[in-house]
Each structure stands twice: as structure tokens, then as C-alpha cells.
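Undergrad: I'd like to go over a predicted model; first the sequence, then the structure.
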Amino acid sequence: MDINQLRVNALKAVMAGASQKDFANQHGLDASYLSQILNGHRNLGEKAAANLEEKIGLAAGSLVSPARSEVSVPAKPGLSAIEQLKLSLSKVKGFSSEARDRIVAAAEEPDSGPTNFLPASLSGLRPTNDEILIPQYDIRAAMGHGQVPPDYTEVVRNLVVREEILREKGVTYTSAASLAMINGWGQSMEGTINDKDLVIVDKGVRDFVGEGIYVLTWHQELYIKRVMRLDEENYRLISDNQHYENQTARIDDVTIHAKVLFIWNGRKA
């Protein structure tokens, strides 16, 4: 594991389950910058790590040299998971008692509501060996005019689905951990993906792997589009709704975030 990933893992341990928004607000951080670090879109260099240590109130070296420092609290025999969490939170500087209480409350949240959806907290989830947990993120990807990508992303709920159902639908993916759900927004893909449809995406696909539907950023706006490669320098961004024009985009101007696998209305992408 490289030093950047070690620093990111150390930062996640310090966050101790807090949302990116709450943690950024608590410590006066830029939420967009924090999101980029946690999602791997920006490296956490030595200078940046040192600045974060100072802002968060960590001991010098906690993030700069995480392999040689103890960021997380060692487990103590006899303590429950909730007690371990409370102990970990007590060691993190800068958290108010209210913030700690919210995190603990989320971890203690009982499973309720429809049986096919589970709380956003992962603590109570127990998918079986033949089931997959798919988080739904609070992200709207435009199918029409672009949406500005969010500064941070949060899980709003989790779906547990039997793996055999995905196989029956012909859905293949890089790994179960790379699966996520987001909302489409707009009419440009109508007929394939309708306005506000949930879609299952594979975050493990970060490059063009053949014609298909992708979640992408173009000119700093987030889209769901069918993508075809025109030549060595250009993609064709295709709208399945014939009332919308297709567009040509320079490959260098497009960032692919995920591939759309399945639309949660019974359609395979």
C-alpha cells in the first residue's frame, strides 16, 4: 500500500464514521477538497497532510507518517463494538459531544422500515454470502443539461440484493464493493433511463471499456450518457432520447467515474 493510501486510511480512521460534510464543517475544511482526497481524486501529499494535522488537532506525524504512528485506538478485550466506537471518538480531538452522540446514535440505529432497504449506517447490516450490499449515494447525474458534481457524497440508504438476481439480469461487475446506486436526472436518456430512475453503476470502471452508458464529468458537469469512441481524440456522447442532440467531446476533457450496469426499473444498460 502506497503512502497516499495509508494517509487516506488514517484520515478515515480519524473521522470515525462522521459524514464528510459534518467533519468538514467541524474543522473548517473545504468539503470539496476533503471529498477529492477520500475518493482518490487528489493525492494527500506531505505538506497537505501536515496542514490537516494542524487543522484537525492531531499529533504531528499522525497523517504524514501513518505507518509509524498510532491513529486508531487499539481494541480492548471485553468491550462491545459501541463501547469501542465511543472510546475511539473520545481520542479524536475537535469533536463536540453533540457530534460524538450523533455518530454513536447512527451506529445504534435499529433496522426498520421495508425489508429490502436498510439504514445508512452499515453497523447493523448482515448480508448473507449470496447477497450484495449496494449503497445508494446522494448524487444526481444529469441526462440533459449537466449537473455540477457535489462537494461531498453521502450514503442515503443501502439495498441488499441477491447476487443471483443480478446474474439472471446479465449484470457483470468488477467487484461487489464497486457497486453503487445513484439517480438519473432529466429526459435526454428517456426510453432507456427515465427521469429520477435509480441506476446501479460500477465504480471500478474508470476508463472507456467499449460502447456503453457511463457516469462522467465533462467541462466540470456530471452526466449519464451513452459513450462511443469516434477516434483517438474524441468521444461521441449519445442521448437515447432522439429529441436531444448528440455531442462530440475531446477525450482529454472527459473523466469517466463509473459504468451504468442496470436501471432499477428492470432494464439492463
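TA: Done, it's in.

Undergrad: make it CA atoms for all contacts and neighbour counts henceforth
TA: Noted.

Undergrad: residue 262 contacts residue 201, correct?
TA: Yes: taking C-alpha atoms under 8 Å as the definition, residue 262 is a contact partner of residue 201 at 7.1 Å.

Undergrad: element containing residue 26, please.
TA: helix 20-27 (DSSP states H and E).

Undergrad: immediately after that helix, which helix or strand?
TA: Counting by DSSP H and E, the element after helix 20-27 in chain order, helix or strand, is helix 31-38.

Undergrad: buried residues in that next one?
TA: Buried residues in helix 31-38, counting neighbours by 16 or more other C-alpha atoms under 10 Å, are found at 31, 32, 34, 35, 37, 38.

Undergrad: for comparison:
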Amino acid sequence: MSELKVHASACDIEPMVHIEEIRAAFAARLKVALSANDMPSWGAGARLAKLAGVTPKASSKWLNGESMPGGAKMLALASALKVRVEWLEYGRGEMKEGPAPESRPLSPQPAEIPAFPTEDDAEDAYVHIKQYSALLSAGPGHANEHVEIRGTLAFKREWIRYMGLNPKNLKVIYAQGSSMEPTINDRDVLLVDESRLDPVDGQVFALFSENKGAIVKRLIFSDLEGWIVRSDNPDKALYADLKIPDGEIHEHRILGRVIWRGGVL
């Protein structure tokens, strides 16, 4: 009798393990598709949520191998990520459709356009970066439901080149609140590089949280606790650290790295 019970228990466990393996394999393919579309792990859950019309919590479960989307959501993801749905769901065949014969170029591609200004505009000593009405909260967060462009701010072209920046990736946004004092004060001007989306230990980033909206914080990495979103303000009773376990980084999107700040001393 006991032998039958052991056998039955093994049969109950085996399908569960099989399902977990399927989910893990799907999560791995999903991350490959994200990488192919230049989507970083940070905030991937929020991006996928918008693509599939679900909550960031649900999409994070896909990335963590805890669940899989249904047929309609799977098709929406495959279409948005430009991959074959059979590959994404089952791992069958190639990730992407091969190019049709007529779509292949018959002549060399045009030369790549230089990222930085050429000699034609070398006389212009300044780069004019667009200023946005959006606010990065150095406090509880800011929704920024309506954003407008409000003129430009001039930066020396020589400095932009020295810093290795591309003007196309830069925007000027203002800080609001005191959680990042004394590094960043209320109403300080911030230059944000939107191309720098990978977290870097000790650096200041503009982040988007589903709960708080747009915020500006310092990212700290701990071997024991994972990534920590930290305010520079020493009053931790008001501005406590936010710990983000590895399984939840997909729900916090990096908007860009803060390169420079300007304000009243």
C-alpha cells in the first residue's frame, strides 16, 4: 500500500516540474526577445505591461517564470517584439522570420550619419537641449500627466563631446522636493541622458515607479539585498531606502541617468 502511495506522489509532482520548466524556458526566450529589441531588464515589466495591456505585476511574473500569457496576449507580445509567436511560446523554429528575397538590398547601404555635428556647424559653440515641463520628484513622486517643451538650455559643445554625450539623447527636466538634498535641491535643473538605461552602482538616475511616478534617486547595489533606491537626504525617517529584490526590478523603469545639475548654492 505504501508503495502505491509513493508512486502516486511521484506522478503528482512530475507534471508540476514539467510546467515550471516550460515557464522558465518561455521566460528565457522572452528576455532574449527583449534584448534583441534593446529593452533593458530594469523596467521590462512596465514596458511589457503596456504592450500586452496587463499590470506590471502580471508581466513581471512572465519574466520571472511564474506564469505565461494566454493566446491573445502571447500574440500581442510576439507582434510588439517582432518575433514569431511559435518561437516565443513553444521555442519552435527561428526567432524571427527570414527576409523575403525582394526585401534584400541590392546595393550597399548608405554611410552611417555621424552622431555628432560635422564641420558645417563647427562654428556653433553651443548645443541647445530641449527643456521639458515634466518634474522629477525628489520626494513622493510626480505623475507628469501632461508634458510640454519649454524652450532650450545651452551647453558648450566642447563639454558635451568631452562627456561622451549625444545631444539627441539629452533632455532638461526640473527637480521637485528635498529627498535628494544636499546633492539635488528643490527646483534644480537636471540634464538627463535617456540612452543610459543600465543601472550603475552609486549613480543618480531618473526612474519611473508604477506607485510613485517619476522620481530621481541614487541606485546602490548590495550583495545581500540587491538593488536599493536611495535618497541622499540623511533624514531616513522621512526618506527611507527602497529595496528592490531581483524579481521586482522589472517593475521599476530607468528613464535615464542624471549627468549634471544646476541650481542656487
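TA: Now that the structure is in, tell me what you want to look at. On a predicted model such as this, the values are computed, not experimentally measured, just so you know.

Undergrad: got a TM-score for the two of them?
TA: Laid over one another, the chains give 0.47 as their TM-score (TM-score structural alignment, normalised by the length of structure 2), with 145 aligned residues with a C-alpha RMSD of 3.3 Å.

Undergrad: ok, back up a step: just the angle between the helix holding residue 26 of structure 1 and helix 31-38, please?
TA: Helix 20-27 of structure 1 runs at 120 degrees relative to helix 31-38, counting by axes from the mean of the first three to the mean of the last three C-alpha atoms, to 10 degrees.

Undergrad: in helix 20-27 of structure 1, which residues are buried?
TA: 20, 21, 23, 24.

Undergrad: residue contacts, residue 137 of structure 2?
TA: Applying C-alpha atoms under 8 Å, 6 or more residues apart in numbering, we find residue 137 of structure 2 in contact with 175, 176, 177, 214, 215, 216.

Undergrad: can you redo these as TSV with secondary structure and distance to residue 35 of structure 2?
TA: Putting the contacts of residue 137 of structure 2 into TSV (DSSP: H, G, I helix; E, B strand; the rest coil; distance: C-alpha to C-alpha, whole Å) gives the following:
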residue	secondary structure	distance to residue 35 of structure 2
175	strand	31
176	strand	33
177	coil	35
214	strand	24
215	strand	25
216	strand	25
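
Undergrad: farthest pair in those residues?
TA: Spatially, the most separated pair among the contacts of residue 137 of structure 2 is 177 and 214, at 12.1 Å (C-alpha to C-alpha).

Undergrad: and these two? which has more neighbours close in?
TA: More crowded of residue 177 of structure 2 and residue 214, by other C-alpha atoms under 10 Å: residue 214, with 25 against 20.

Undergrad: helix or strand: which one has the residue nearest to that one when sequence neighbours are not counted?
TA: Leaving aside its sequence neighbours, residue 214 of structure 2 sits nearest to residue 208 (C-alpha to C-alpha, 6 or more residues apart in numbering; 4.5 Å). Residue 208 of structure 2 is part of strand 204-209 when elements are defined by DSSP H and E.

Undergrad: got the contact list for that strand?
TA: Residues outside strand 204-209 of structure 2 that contact it (C-alpha under 8 Å, 6+ apart): 136, 192, 214-219, 251-258.

Undergrad: in ChimeraX, select just the buried ones from the residues you listed.
TA: Of the contacts of strand 204-209 of structure 2, the buried ones can be selected in ChimeraX as follows, counting by 16+ other C-alpha under 10 Å:
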select :136,192,214,215,216,217,218,219,251,252,253,254,255,256,257,258
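
Undergrad: which one of the contacts of strand 204-209 of structure 2 is nearest residue 25 of structure 2?
TA: Nearest member of these to residue 25 of structure 2, counting by C-alpha to C-alpha, is residue 251, at 20.8 Å.

Undergrad: for residue 193 of structure 2, which non-adjacent residue is closest in space?
TA: Among residues not flanking residue 193 of structure 2 along the chain, residue 170 sits closest, at 4.7 Å (C-alpha to C-alpha, 6+ apart).
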